[in-house]
Structure formats: C-alpha cells, structure tokens
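**Q** Have a look; sequence and predicted model below, questions after that.
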Amino acid sequence: MNAREVRPVLERLATRSGGELLAKEPHWGDAILCDALVQASAILDSDAPLQAAIGWFEPRLSRGPTLTGWFWFWAAEALAAVDLHLATRRADFLNYAREVVGAFETTTTRTADGAVVPHPPALEVWVDVAYFTAPAMATVGRLLKDDDLVERALDQLLVHHRYLADLHSGLCWHVAYVDKGTHSQCLWARGNSWFAVAAAQVIGVLGSQSGEGRFRPKVASLEAAVARQLNAVVELQDESGLWHTVIDRKDSYLESSAAAGFALALGRALAYRIEGMHRESAGAAYERAIAAICGKVDERGDFVGVSQQTPPGDFAFYNSIKVGTAPFGAGLCMMALSEQIRRSR
C-alpha cells in the first residue's frame, strides 16, 4: 500500500481514537494511545489528534505522576509526555517525563544486573518492560544531553535481552523467572514486537551517534540482537500479513496488535539500516504487515482483532485470550501507519 492509501485509514483511526481516549474508562494502554495521537498529528498535519492527547494528559500534569501502584499505568506515561514536549515545546511535559524516568532510576526494584522488575517481590523480567522504560530514558537523556542516561537505556535493553532471548531462535520469551533460572512457556508475538519496537526506537534516538564513541559496542550488540529477532519474525509471518499470537505455533490464532508492532519495528529498522537485517525479505514482510493492519481498521475507525491483556501462561492460556479492541493496539497501529507515511516522503 502507498501513503495515499494508508492516509485515510490513519485519519479514521486517529479520529476514532481521539474521541475514545477522552470518553472511556481508564486503561493502562491509554498513554500508548496518547503517544500515537501525537505522532499521527504531525504526520497528518492535523491539530485535532494533538489536542486530544493534550486534553487527556493535562489533568495528569496538574496532579503529577502517581509513581505507585501497577507499574504499567505510570511507566507508560513517560514516552507520551516526552513526545508531547517535542510537539509543543512545553517544559511541563518534559518535567513530567523526567520525573517518571527518575522513578525508573531510583524507585523500581531491579535484578542484580539492573533489569527493571515490574511486579516485586517476584523477581521477574518481562519483555514488554523494555518498551515502557528504555525509549523514554534514551529520549530524555538526549534532550538533557545526559549521555549516562542514554547509556543506561541501552543497558536496560541489553539486560532484558540477556534474560529473555531464546538462544535457538533469537526470539524473546514473555517472562524470565530470575530466581528459578527459567522462563515462561511460550514465545508471545506481541511481547516480541514490544522489544523490537523499543530497540529500533532507541537506535533511532541515537541517530548518527549510534556508531560512534562510547555507545558503539552496545549499539552493535543491540543491532545484532534485534536483527536476528526480526529475521526470525519475518520467517514466521502468515501469508495474511499477520502473525500467530504464539508466534511459532500455527495452531494459535492470528492477532492484529503484534502485526502493528512488527510493522512499526520493521519500518524503523529498515529506515535506520540496522546491521544484519535481511532487507529484501524484511521489506516484503513490512509491506504485507501494513496492508494487513489497514484491513483491521473498520469503518468506524476501530482497530480490531487485538488480544486483550495477556499475562504469561501455557499455550492453551495464550490461545484462550479474547480478541477485540484495546488502546495499546490502536496506538501501535497508529504509530505504524504514521511511520509508513513518514518513510514515503
């Protein structure tokens, strides 16, 4: 699909999502949807998605970040806040992001080697935490010219990969149980997409510096990890352009949000020319994924076929998760379509 075909789909999705964000009950994925609206606003040259994002976030500015309770609720707000700062140049958004990133640094439980633990006292490393921490850390670090913070963002991705990588396939397990030295039973598609998006985004934040100086060895390790992962992902894509929710099990259902995440990660990885990518096959998989997720945006602007909140379990459990709509799914789709239009310019 070309950008002219993708644009009306993105417009429909952004219009629906902006209204939904302001009207519905709170959900931990709302900050991802907010962030996506900021990105769509810039690509569509439309103020409405940005105003919806600001309208959702401003009550949080007045009371400040919560920084307690369920990790996913407050952690997701950092990246939305920093992107709102970049869109508006308002210092209060950057200050909010700094406070949340500061909590990553000072108040979260860590493993001995530094991986953020989202559900203490259980010493577990979750694949999606890579997305909720590292991109915001890297972006805030670049804005503040704090190379130490940028390097810690790279460290967070690399330590997650050390715990979660399946040595045979290059894919990531959902959860590592640190004390037991084991991991969850299945290779969850959306979880793999969260890691790939986070890695590509941090590499993009570094830009021309990624191959220079102090960052070079760690960026090289991260590029090797995400290239191997995405090469494996491409091989497992269904002919529909989607992926199975347990990515290596064709007897699990095809799921939309993983395809949106992989489209976003592949688009960025191709744009940043990440070393080790099989570019021809990755490009073809990317085009199939974009077409597939466009087909999952209905006439109302809902992104459908999204598996709901998914803790780890056995194969039967993953395959039993209901599908529908979810703010994190719509957010991933919006970001992927925004990236597609940006790449075509």
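**A** Happy to help now that I have it. Numbering: from 1, shown residues only.
**Q** rest of the way, CA atoms for contacts and neighbours
**A** Fine.
**Q** any idea how far Val234 is from the most centrally placed residue in the chain?
**A** The chain has Trp194 as the residue nearest its centroid, 4.3 Å off, counting by C-alpha atoms, centre = their mean. Distance from Trp194 to Val234, counting by C-alpha to C-alpha, to the nearest Å: 15 Å.
**Q** again with Val150
**A** From Val150 across to Val234, the span is 29 Å (C-alpha to C-alpha).
**Q** Those two - which one has more neighbours?
**A** Set Val150 next to Val234 and count neighbours by other C-alpha atoms under 10 Å: Val150 wins out with 25 against 20.
**Q** Which residues are in contact with Val82?
**A** When contacts are counted by C-alpha atoms under 8 Å, 6 or more residues apart in numbering, Val82 is found next to Phe93, Leu94, Ala97, Ala136, Thr139, Val140.
**Q** Isn't the second one up against Ala80?
**A** Translated: Leu94. No: between Leu94 and Ala80 no contact is recorded; they are 9.9 Å apart, counting by C-alpha atoms under 8 Å.
**Q** where along the stretch 1-150 of the chain do the strands fall?
**A** 109-110, 116-117, 124-126 (DSSP state E, counting those that start in this stretch).
**Q** got those as JSON lines, with mean neighbour count and distance to His160 columns?
**A** As requested, these are exported to JSON lines (neighbours: other C-alpha atoms under 10 Å; distance: least, C-alpha to C-alpha, whole Å):
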{"stretch": "strand 109-110", "mean neighbour count": "18", "distance to His160": "11"}
{"stretch": "strand 116-117", "mean neighbour count": "22", "distance to His160": "9"}
{"stretch": "strand 124-126", "mean neighbour count": "26", "distance to His160": "7"}
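**Q** could these be laid out in CSV, adding distance to Ala265?
**A** CSV is the format used below for these (distance: least, C-alpha to C-alpha, whole Å):
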stretch, distance to Ala265
strand 109-110, 27
strand 116-117, 22
strand 124-126, 19
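**Q** Out of those, the one nearest Pro217 is which?
**A** Across those, the minimum distance to Pro217, taken as C-alpha to C-alpha, is reached by strand 116-117, at 21.9 Å.
**Q** Remind me what that closest one packs against, helices and strands.
**A** Packed against strand 116-117, as judged by 3 or more C-alpha pairs under 8 Å, 6 or more residues apart in numbering; DSSP states H and E, are the following elements: strand 109-110, strand 124-126.
**Q** May I see these organised as TSV, with distance to Gly305 added?
**A** Putting those into TSV (distance: least, C-alpha to C-alpha, whole Å) gives the following:
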stretch	distance to Gly305
strand 109-110	34
strand 124-126	23
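**Q** any idea which element Leu157 lies in?
**A** Element membership for Leu157, per DSSP states H and E: helix 147-164.
**Q** buried set for that helix?
**A** 149-161, 163-164 (16 or more other C-alpha atoms under 10 Å).
**Q** Check stretch 120-139 too.
**A** Applying 16+ other C-alpha under 10 Å to stretch 120-139 flags 123-139 as buried.
**Q** My read is that Thr325 contacts Asp298, right?
**A** No: with contact defined as C-alpha under 8 Å, Thr325 does not reach Asp298; the gap is 10.9 Å.
**Q** Presented hereafter is structure B, for comparison with structure A:
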Amino acid sequence: MGYYFDNEHAIFSMTQDINTVLKTVASRYIGQNPSYDVSYYAYQKNGIRQDNDYRFVFDFHDLYPLSPLESSVYAWSKLYSDHDMNMTFEISCFGPVIIYCNGQRVFKPNVLIERMRDISTTFSVQLKKGWNNFVLRFIRTNTGCGGTLSAISSRNRPQSFIIPSQDRQSQRGWLYTLPLNKPLAQLPEVGMKEEETGVTWYPINKWLPEEETMGQMMRMYSLRKNCKAIGWTTVFAEKSGEYIIKGRNSGPIKIYIDKSLVFNSEASKDFELQTCLKCGYHNILVINECSEKDWGFAADCFFDGRKIQYINPLKVMGTDEEWVYAGPIPLSTKLEPDNLYKTDKPFGAEDNRVYWRLDKPHTVIRPFNDNKLYGHWNYPLGVTLYGLIETGRYLHDKALIDYATSHVHMCTRYFDYALWDKEKYGAASLHNLLSTISTLDDCGSFGSLMLETSKELEEIGEDIEHDNEDRDDRDISYDYVKIADYIADFIANKLDRLPDGTLYRVNPAHLLMDETIWADDLYMSIPFLCRYYKMTGQQQYIDDAAKQLVLYHKYLYRSDKKIMSHVYDVKHKRATEVSWGRGNGWVAFSYSELLSFLPQEHDLREQLIHNFNELCKGYLALQDEKGLWHQVLTNHESYPESSCTSMFICAFSRGVRNGWLKEEYKYTESVRKAWKGLCREAIDTSGNVYGICKGSGFSFSEDYYVNDLGWQLNDTHGTGIVLLAGVEYAKLLDYLTDGGN
C-alpha cells in the first residue's frame, strides 16, 4: 500500500516509459478541461454593480434616498455549485441585513456590524449541488440601507450570480425591489415568474409603449447626428437557393451578407431584395445611419414563402433576442464587416469604443469565461501550461502545443476588452487578475508562460519589433507585447520594494500578507523578468532577477539546514524558520530558470551558482527513502508532496545538464529515484496526480503546514510541474546517453 493509493493503481505498475507517463498525465488534464470559448450574457448596466474588488454593491440608500424608515428592499439571485460545499462570504452592512439561502436564514448582523459600513465580517453558507437561491433583505434605518457582498477571494474566483426568475433566466446579476412597507409574505424561489412573487422587480427590462413605436436604434441610442450603428444576426439556409429579405429602414442603410454588400439605400423606405445563399450559416450585418427624426430597421428573411427565424450570432444567455447591436459610432469611423464579426475587442475610435448590446433597456452583452480552468489567467495555470507546452515540444505533439497556446491566446486576445469592461462596469467580466494587477501572483507566472509560448507563434520571434507603434492592433504579437510591457512596468515601477530593492508584499487590508517576503515570489517574478529581458534586450530586467535571488537568500536562507524559510516577516524582522516544501521548490526552480538566461559574464553569476549548489546540497540531504520530499522538508511525518519533488527534479536535472552542479552523479541518482517515487506513489494509471499541497498562507508554526495545508488531487499547483519534471528527467537521460554532450 502506497501513501495515496494501492500499489497496483500506480502508473509505475503499467509503464516505466517516461513518454507514456507524460502523455497520460497531459491527456487526462486536457480531457478534463476542454477548450471551450467564452460565453456571452445579457447584463443590465443600471442594476447592481460589482466594484473593482468584485464586491456587489447594494447601495439602496443612494438609490432610494426618500425611502421610509423600517422599509425593506429585497435583492434576489442564484448561484451554482458543482457539489455540496461550504462557502465563506464577506459582507459590510449599511444597515440591518438578513440573508436567506435556499429558504434558510444564513446571516443577520449584530447591532455593531449593522451600523459600521467600514467594517466587514464573514459568514458561511452550506451550498447544495446545483442552483442555490439567494434572497437578501435590507432594512432602512438612519444609518442607511444596503451593503456590499462577495465570496472570500472573489477577486481570484469571481462568483457567477445569475438572475433566477423565469422571465430573464440566465441573465447575469441581481433583481431588486422598490422599498416595501411590509416584509414579503413568501420569499421568491428559483424559476418563479416575477409576477408570481407579488412585487415588481428591477431593473425593468421592457420598453415603454411609446418607445416600442420607435426604430430600435432610436430607442437604444436616441437621436445621434452624424452617427451610425450596427445590427448583426445569423440565418441558417436549410437549402441552397434564392432567399428574400424584406423590411423597412429609417435612415440610410447598408446590408451585408457575410462579406458582401447586398443592399444600399440613402432613403428611408420599404425594401425587398433577393439573394442566393448556399446551405449553411450566414451572417447578416446592417449598418444604419441616424436620420433627422428616427433611425432603425426591420428585416425579415423568407424562403419558399416561409419566414426563416434568425439566430443570435453570439448565442447570448439570458435573452431570446435574435439581433445584437453596437453603437453609436461616428460616421467618419471606417467599418469593415471582417472586423465587425470579431468579438474579442470593443471597436470604434479610441475615445468612443463600443461593444454589443441587446434591444432591451440598458441591456448590454458581456463575455464571461465559464470554463473551470481553460482560458483563465492565474499563476498556477502559468506553471501548468508551461508543463504542457514543454511536454508537447519534447514529444513533438502538436496537439499539446496547440492546446496550451490557444489557452494563452484566449487570455491575450480579450485583454483590451477586459480593461474596457472594467472601466465601464466596475469589475471586468474576464481576466479579473490581469485587469487589476496588484501582486506578483497576478502577473508574473502566467506572463512568463505567455512569453514562452510566443515561440510557437509566427507573429512573434526573431522579427518582433518592440515598441513599434505601427503594429496592427489585431496582431497576436501586439497583444503579447502590450501585456508584457504592462507587467514589466508594474514590476519595475509600481511593486513595493524594501530600501535595498527586495520585492515584498504590502497589503494592509490583508494582514497575513502585509510587509512580508515570500519564497514563492521568486518564481512569480524571475522567469518573467528573464524572458522579458530576452524579448527586449534591456539589461535592467535580468539584473533585477539576479539581484532578487541574492536578496531573498539574505532574508530566507537557513544556514543550519542549507534550505530556505518560507516567509520573512518584515515587521518582526525575522524569518519563519519553517521550510515549506513547495516554497523551497519555487526557489530551486527559479534558480534553474535564471541561470538558463543569465549571461556567462554577469557579475552575480558565480555567486548565484555557489548559492544554488549550497541549496541543492541541503535539499539532497532531505530526500526520503522513496525518493520524495515532504510538505515540511525537515519533517518526514508530513505528507510526501508532489509539486516540490517535481521542482527539485527540474532543478537538479538542469543543474547536471548545464554543468552548474558539482558531484553530478549524486544529483543524477537523486533525480532517478525521485521520478520513480512520483510514478509509484503519486501518479495513478489514469494520469491523476496526488499529494499536491493547496494554495498556502504562512505561519511561524510548523503545525499549520502539516495539519492545515492538506493535499489536493490534480491541483494546478502541481500538474504542470510534474510534466516539467518528466521532461527534464528525459532530457537528462538523453544527455547522459549522448555522453554528457
């Protein structure tokens, strides 16, 4: 019996071939995380907003300043959970608040909390698998009415609250009432029609009768002289043949089918046109200009005398509308249909960019990423995809490379949109970390991966022109460089540093993090700085990377054990003296990254290689008899931990191959033993990876790491680094087979 499973379930029992192990782990990950694109949701911008910290802001005192004392305003939404679980929420109250989940009261503040809006408190909710119904009751007092609500760590993992009524099911956000003099006799439930609840829910999503008589552009945008707007839908031609489009326009109009202009009229009139369509899907794009009194259009499609139903081109959740619209756009702005069918960026002039919306009051369309992992930007995924792409390169497996690069490209191509969305709506619908960088975790690891994957794109590479203002805004290389510049500026000019230049964490709102130096941050900074140096040729970035390793060594090195403490507390002027496994793994791995880029003549190279050797001696001495390292390196009673074991494999293998380590034979044997240990103890026959420590805080007590920081299955902190370990071990064997050449 192994530590995590019976021996017969170990992948070692089926194969000792490294390539097969790599393929099995990589295929399992991709199979569990298919590459779906973003989803588009209806969202009413005059509803409950989220701020930059992803807190929902229910400021009903501001919305209803004349509401009577003791009146109640209700808010209603639903939240999906993949499984039964306990979720912790954070709330600040502007007055009394009562929160119900699935009909049960789960929170009511005490008399202090309910009147201290600057103080937040937490509460836990037991969620069931499936949809969970949330109803919030806010009571008006002289202190106010409302509050803010978010899940703990919602900035890292924003929660998707969805409108629960049958009328606008799947629309994003919350419904709310007018101030009510009496509490609701019955709480609303998921799937009810709004009229069944006995109250009117806001924001209103229907046009007034007089607005219905206007052209849709008029009611959405009002009169906008010298402006135009766009309508877009799709049609499925069930057979090839002649199709008829007929309708009426107010204001000049152009109609495109796919890329071809099929109708152009300066006059407002009824129209009818015939067009040949091949069987399949076709885009219909209408560009409509504002006239003196009205603007808008109607256009129906017919085949064999039957009206053909249009299909929403973005398949927007939360609506049955068939058309999407964008505007107003100045007449002087040139519009090409090719660019308008792309949805990853707002379009139009820089000072007047627009995105798609619906023909409903204040209802816009926003893209969200509903995938659990694919297409998201965070630091563990930076390491995961690094492992996947290196595996693809080593195995010459284009599918693995394409998967990793497509994940990165999904992040980069929506970057401009995310920044625009944040400015418009408070909290970006995509790339919550990238759009609001505040720590190295938010940018360094994935930014490094982004630059690493640029090798796979023809648009990037030897011909990349840094800071070329003439680059095509839609070119992939432009997106990569723009994001890289954004991250580099943050690290170089905005990140907190001690007087000696050491990167450290300052976060008064998060006391655990405040004024601390974490071993983890070496990997969150150094690989990016190295690759940015390679991309730009700017010496300051490789110098900073080298300097950080020297400085962190000064603060965290434990000379008695030749290993590193996890954290140095600046306020207390001391290190924890607890050597967390993955924290040390980040250090060793970061050395191997830096030394791969550091010029041979660099002033700090000799010192860094010396420090690397001393650390590796310390790590080598703490390997257990099965070849693994543990959650706390000095405590073999703690569980064997897969991510740190994998990082030591990487560091040792690179150290031997590149001649950085002395006594190569010891490290070669250690790597062989460690890989065998992983395959016997931590990787099963399906490619699942066990024993990966979850994301950590820190403590001066070893007990926290041993008993509070448990391991997780297939956690992204470890899957990719296991793949990298296999690749580096395979390269080491190739090197030894070639006689060390």
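**A** Nice, I can see it. This structure is a prediction, so every number in the text was calculated from the model and none was measured.
**Q** And Thr325 and Asp298 of the first structure? Which one has more around it.
**A** Neighbours per residue, other C-alpha under 10 Å: of Thr325 of the first structure and Asp298, the larger number sits with Thr325, 17 against 13.
**Q** which position in the second structure aligns with the residue nearest to the centre of the first structure?
**A** Using TM-score structural alignment, the equivalent of Trp194 of the first structure in the second structure is Trp586.
**Q** Make sure that match is indeed in a helix.
**A** Yes: looking at Trp586 of the second structure with DSSP: H, G, I helix; E, B strand; the rest coil, it is inside a helix.
**Q** okay, now Phe134 of the second structure: neighbour count?
**A** Counted with other C-alpha under 10 Å, Phe134 of the second structure comes out at 25.
**Q** now Pro499 of the second structure
**A** Count around Pro499 of the second structure with other C-alpha under 10 Å applied: 7.
**Q** Now do the contacts for Ala80 of the first structure.
**A** Contacts of Ala80 of the first structure (C-alpha under 8 Å, 6+ apart): Ala31, Ile32, Cys34, Asp35.
**Q** Closest to Val6 of the first structure out of those residues?
**A** Asp35 (19.2 Å).
**Q** Show me the helices in the stretch 1-150 of the second structure, by range?
**A** Per DSSP state H, counting those that start in this stretch, the stretch 1-150 of the second structure carries helices over the ranges 18-32, 60-63.
**Q** So what touches the helix holding Leu157 of the first structure?
**A** 113-116, 125-127, 130, 133-135, 137-142, 172-176, 178, 183, 195, 198-199, 202, 215, 218-219, 221-222, 225.
**Q** can you check stretch 105-125 of the first structure too?
**A** Stretch 105-125 of the first structure is contacted from outside by 70-72, 104, 126, 129, 156, 159-160, 163-164, 175-179, using C-alpha under 8 Å, 6+ apart.
**Q** Can you tell me which of these is closest to Glu339 of the first structure?
**A** Once C-alpha to C-alpha is applied, the member of the contacts of stretch 105-125 of the first structure that ends up nearest Glu339 of the first structure is Val129, at 22.2 Å.
**Q** Identify the residue nearest the aligned residue in the second structure for the closest one in space, chain neighbours excluded?
**A** Val129 of the first structure maps onto Asp521 of the second structure when the alignment is built from TM-score structural alignment. Counting by C-alpha to C-alpha, 6 or more residues apart in numbering, Asp521 of the second structure lies nearest to Leu440, which is 6.7 Å off, once chain neighbours are set aside.
**Q** coming back round to it: Provide the aligned range in the second structure for the helix holding Leu157 of the first structure.
**A** With TM-score structural alignment as the criterion, helix 147-164 of the first structure aligns to 539-556.
**Q** contacting residues around the aligned residue in the second structure for Arg16 of the first structure?
**A** Residue correspondence to the second structure (TM-score structural alignment): Arg16 of the first structure is matched to Arg28. Taking C-alpha under 8 Å, 6+ apart, we find Arg28 of the second structure in contact with Ser686, Gly687, Asn688.
**Q** Report how many residues lie close to the last one.
**A** Taking other C-alpha under 10 Å as the criterion, the count of residues near Asn688 of the second structure is 19.
**Q** same check, this time on the second one
**A** Other residues lying near Gly687 of the second structure total 23 when counted by other C-alpha under 10 Å.
**Q** Likewise for the first one?
**A** The local packing of Ser686 of the second structure (other C-alpha under 10 Å) involves 14 other residues.
**Q** any idea how far it lies from Thr20 of the second structure?
**A** Ser686 of the second structure sits 11 Å away from Thr20 of the second structure, taking C-alpha to C-alpha as the criterion.
**Q** Tell me which residue of the first structure lines up with Lys666 of the second structure.
**A** So, by TM-score structural alignment, Lys666 of the second structure is matched to Ser281.
**Q** Make sure that match is actually in contact with Val234.
**A** Yes: assessed by C-alpha under 8 Å, Ser281 of the first structure is found in contact with Val234 at 7.1 Å.
**Q** For the host helix or strand of Val234 of the first structure, name the packing helices and strands.
**A** Per DSSP H and E: Val234 of the first structure is located in helix 216-235. Packing partners of helix 216-235 of the first structure (3+ C-alpha pairs under 8 Å, 6+ apart): helix 147-164, helix 189-206, helix 279-294.
**Q** With distance to Ala3 of the first structure as extra columns, can I get those helices in a markdown table?
**A** Shown next, in a markdown table, are those (distance: least, C-alpha to C-alpha, whole Å):
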| stretch | distance to Ala3 of the first structure |
| --- | --- |
| helix 147-164 | 32 |
| helix 189-206 | 21 |
| helix 279-294 | 11 |
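**Q** out of these, nearest to Leu61 of the first structure?
**A** Using C-alpha to C-alpha, those put helix 147-164 closest to Leu61 of the first structure, at 23.2 Å.
**Q** Report the next helix or strand after the closest one in sequence order.
**A** Later in the chain than helix 147-164 of the first structure, the nearest helix or strand by DSSP H and E is strand 175-177.
**Q** Please list all residues in contact with Glu77 of the first structure.
**A** Glu77 of the first structure makes contacts with Ala31, Ile32, Ala97, Val100, as judged by C-alpha under 8 Å, 6+ apart.
**Q** Can you tell me how far the counterpart of Phe93 of the first structure in the second structure is from Ile401 of the second structure?
**A** When the second structure is aligned by TM-score structural alignment, Phe93 of the first structure is paired with Tyr480. Separation of Tyr480 of the second structure from Ile401 of the second structure (C-alpha to C-alpha) stands at 17 Å.
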